[in-house]
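> need a 3D model of the following:
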Amino acid sequence: MPAALTISDLNKSYSGGFQALKNVSLEIDHGEIFALLGPNGAGKTTLISIVCGIVNASSGSVLVNGHDIVRDFRITRSLIGLVPQELSTDTFETVLATVTFSRGLFGLAPNPEHIEKVLRSLSLWDRRDSKILTLSGGMKRRVLIAKALAHEPRILFLDEPTAGVDVELRQDMWAIVRSLQESGVTVILTTHYIEEAEQMADRVGVINNGEVILVQEKQRLMQELGKRQLVLQLQDTLTAIPECLAEFHLELAESGSELIYTYDTQGERTGITALLAELSRAGIKFNDLNTSQSSLEEIFVDLVKKST
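As a prediction, the model looks like this:
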C-alpha cells in the first residue's frame, strides 16, 4: 500500500531567484499526525500549497495515496482537506450552507447526516443557521475545519490551526484532531505553538530556509537530542565546586546551595551513578534532588540555529 503522501525532490523558485523549497523529500504514513515546524518564511505554507494544488512546483513530484497530484489532480484533491491560515468565507452565508456548498464543490451527492456529524463534532450544530459574520474568531476557525471535512478527505492539512485562538479552544481542537486520527484520517499540521506538536504529533519534521533538516519520531527526537538536568539541593552551601567533580561540568547556583548537572539523555544512568558516588567520596550531602528534560521547543530552537 502506498504512503499517504510521498514528496520527492520538490523545488519551488520564484522570479528574482528566490528559492522557497530546495529538494524537499518526505513520506507520511496513513493515520499519523505529522507536525511540520519551522520559523516564518521557512517554506511550510509553500509546501502545503503545492500538495493541495494551489501553487505549481518548479520540479519534483508529489504522490497522494500513490496518485500524482498533476496527472491525477481530480483524485488527489478529493482526498485532501485544507484548513488555511486565513479566514476566507462568505460572511453573509450561514454555517450550514457554506459547509454543504464545500461538499458540493467536489461533485459529491448531498449527505445531511455527514454534515450534521461534522458540525456537531465541532460544536457548530447549534449555530448552523447563524451567518458567518456573527461568529467569533474561534468559531470561524471551526467553520474552516468543517468545510475541509465536508467531502470526507483522507488527508487533512492544518496550516497554523490555532493561531489567534484562546487556550480552551486550542485544547478542543487538539481533541478534534485526535478523533480524526482515530477514524483513520492522516493529519499534517504546521504550527508555531511547539506545545501543539509536543502534545499531538507522532512524528516531527523541521524545515528552515526551504530545506527539511530533520524528520524524526517525536519521542525518539526528544530522547536523542534532548538534555536533562539534575538539580541537587545541598545540605551545606559550597563556595566552589571541588576539583574531583570537574569531569561532570557542574554548575553551582549563586546561593551555593544547589548543584546543577546537565547531561544527554543517552547514558544518563552511568553519569548520574558516577556523580552520586563521587559526591559521596567528597563528603557532599544533599537533602533533595529533581530532574527535568528539555522540551521540544528548546530542541527546535537549537536545530534552527544550527541550520541558519
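> can we go C-alpha only for contacts and neighbour counts from here?
OK.
> list the helices and strands the longest helix anywhere in the chain packs on?
The residue-count maximum for a helix in the chain (DSSP state H) belongs to helix 167-182. Applying 3 or more C-alpha pairs under 8 Å, 6 or more residues apart in numbering; DSSP states H and E, we find helix 167-182 packed against strand 186-190, helix 194-200.
> find the residue at the geometric middle of this structure.
The centroid of the chain falls nearest to Ala35 when counting by C-alpha atoms, centre = their mean (2.9 Å).
> before we go on, could you also do this sequence so I can check it against the first one:
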Amino acid sequence: MTVIEIDGLSKSYRAGKAVDSVSLQVRRGEIFGIVGANGAGKTTVVECMSGLRRRDGGTLRVLGLDPQNDRRKLMQRIGVQLQEAALPDAIKVSEALRMYASFYDKPADWREIMDEWGLTDKKRAGFASLSGGWKQRLFIALALVGNPEVVFLDELTTGLDPSARRNTWGLIRDMRERGVTVVLVTHFMDEAEALCDRIAIIDQGLVIAEGSPRELITKGQSDSLEGAYFALTGREVE
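As a prediction, this is how the structure comes out:
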C-alpha cells in the first residue's frame, strides 16, 4: 500500500529552484531513503511532505492527506525529526516526552516510550548534558510519542561518532519492526545502503535514480552505493 504519493513537486527560493518536478511513491512499512549531497533539495522535499513548508507546484498526499490543506490532521499521524532539531538546555528527558505527548489527541504512553527506548535512566537528565547519541535516541522517542504511522528523519546521524551511528541504525530498524514507515534523509551512502529498502537519489532538485540499493549499485556499475552515486551524478559524496 502506498502511503506517500508525490507528483511533480516543485519549490523555489530567491536563490533558485530547490526542487524541480519530483515524483515519488513510498510504500507502507518500508524504510525509504532520500539521498544526495548537501543542498541537493532533500530537506525541502521532506518539509513539504510533512506540511512544514508550502510547495509551489505539483500534488502531494501523505496518508491520503494534503500536507498544506490538511496539516492539522496530518500532524496527528506523523512524526518528524529535522536536521536542526534542538530542545532547551535545561529541559529534562521526561519533561520533553510529557510535553510532546500533550500535542497529540491519542498519544502513546510517554513513560512506556521512554522505557522502550532506554531513556528511563536518563529521565532526570537535562538535554544539554546528553551525549550526541542520547540526544538522537531522545529525538526518535519524541518522533514516536504520537503513535505515528509515518516518521520523517532528516540527517539523523550527522555529527555522531561511528559507534553512536551504528546504535542509531539499530533504533531505525526497530521503528520499522513496530510497523512504522520511515522516510530517511541522508548524505551518508553507507547508511542508506545498510538501512533502506528503496532509495531516491536527488541531485540539484531532481530525482535522477530510484530503486533498491542493489538496483542502484547495478545501474551505476559499481560495488557500493557510494560508487554508484558518483557514477550517476558525477559528484563526490560530501
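> now the helices for the stretch 201-308 of the first structure?
Counting by DSSP state H, counting those that start in this stretch, the stretch 201-308 of the first structure has helices at residues 218-225, 268-281, 296-307.
> how much does the longest helix of the first structure deviate in direction from strand 186-190?
Going by axes from the mean of the first three to the mean of the last three C-alpha atoms, to 10 degrees, helix 167-182 of the first structure is angled at 150 degrees with respect to strand 186-190.
> doesn't Val26 of the second structure belong to a strand?
Yes. Under DSSP: H, G, I helix; E, B strand; the rest coil, Val26 of the second structure sits within a strand.
> surely it and Thr2 touch.
Yes. Contact status for Val26 of the second structure versus Thr2: in contact at 5.7 Å, counting by C-alpha atoms under 8 Å.
> between these two, who's got more neighbours?
Regarding Val26 of the second structure and Thr2, a neighbour count based on other C-alpha atoms under 10 Å identifies Val26 as having more, with 21 against 13.
> spatially nearest residue to the aligned partner of that one in the first structure (excluding sequence neighbours)?
In the first structure, the residue paired with Val26 of the second structure is Ile28, using TM-score structural alignment. Leaving out its chain neighbours, the residue that sits closest to Ile28 of the first structure by C-alpha to C-alpha, 6 or more residues apart in numbering is Leu5, at 5.1 Å.
> could you check how many residues crowd around that neighbour?
That count, for Leu5 of the first structure with other C-alpha under 10 Å as the rule, works out to 20.
> surely it touches Asp68?
No. Between Leu5 of the first structure and Asp68 there is no contact under C-alpha under 8 Å: 10.0 Å.
> for stretch 195-213 of the second structure, list every residue counted as buried.
By neighbour count on 16 or more other C-alpha atoms under 10 Å, the buried set for stretch 195-213 of the second structure is 195-207, 209-213.
> which residues does it contact?
Stretch 195-213 of the second structure is contacted by residues 17-23, 30-37, 39-42, 169, 173, 184, 192-193, 216, 225, 229, 232-233 when judged by C-alpha atoms under 8 Å, 6 or more residues apart in numbering.
> residue range for that stretch in the first structure?
Under the alignment (TM-score structural alignment), stretch 195-213 of the second structure falls on residues 200-218 in the first structure.
> look at the matching stretch and report the distance between its end residues.
Taking C-alpha to C-alpha, to the nearest Å, stretch 200-218 of the first structure runs 9 Å from one end to the other.
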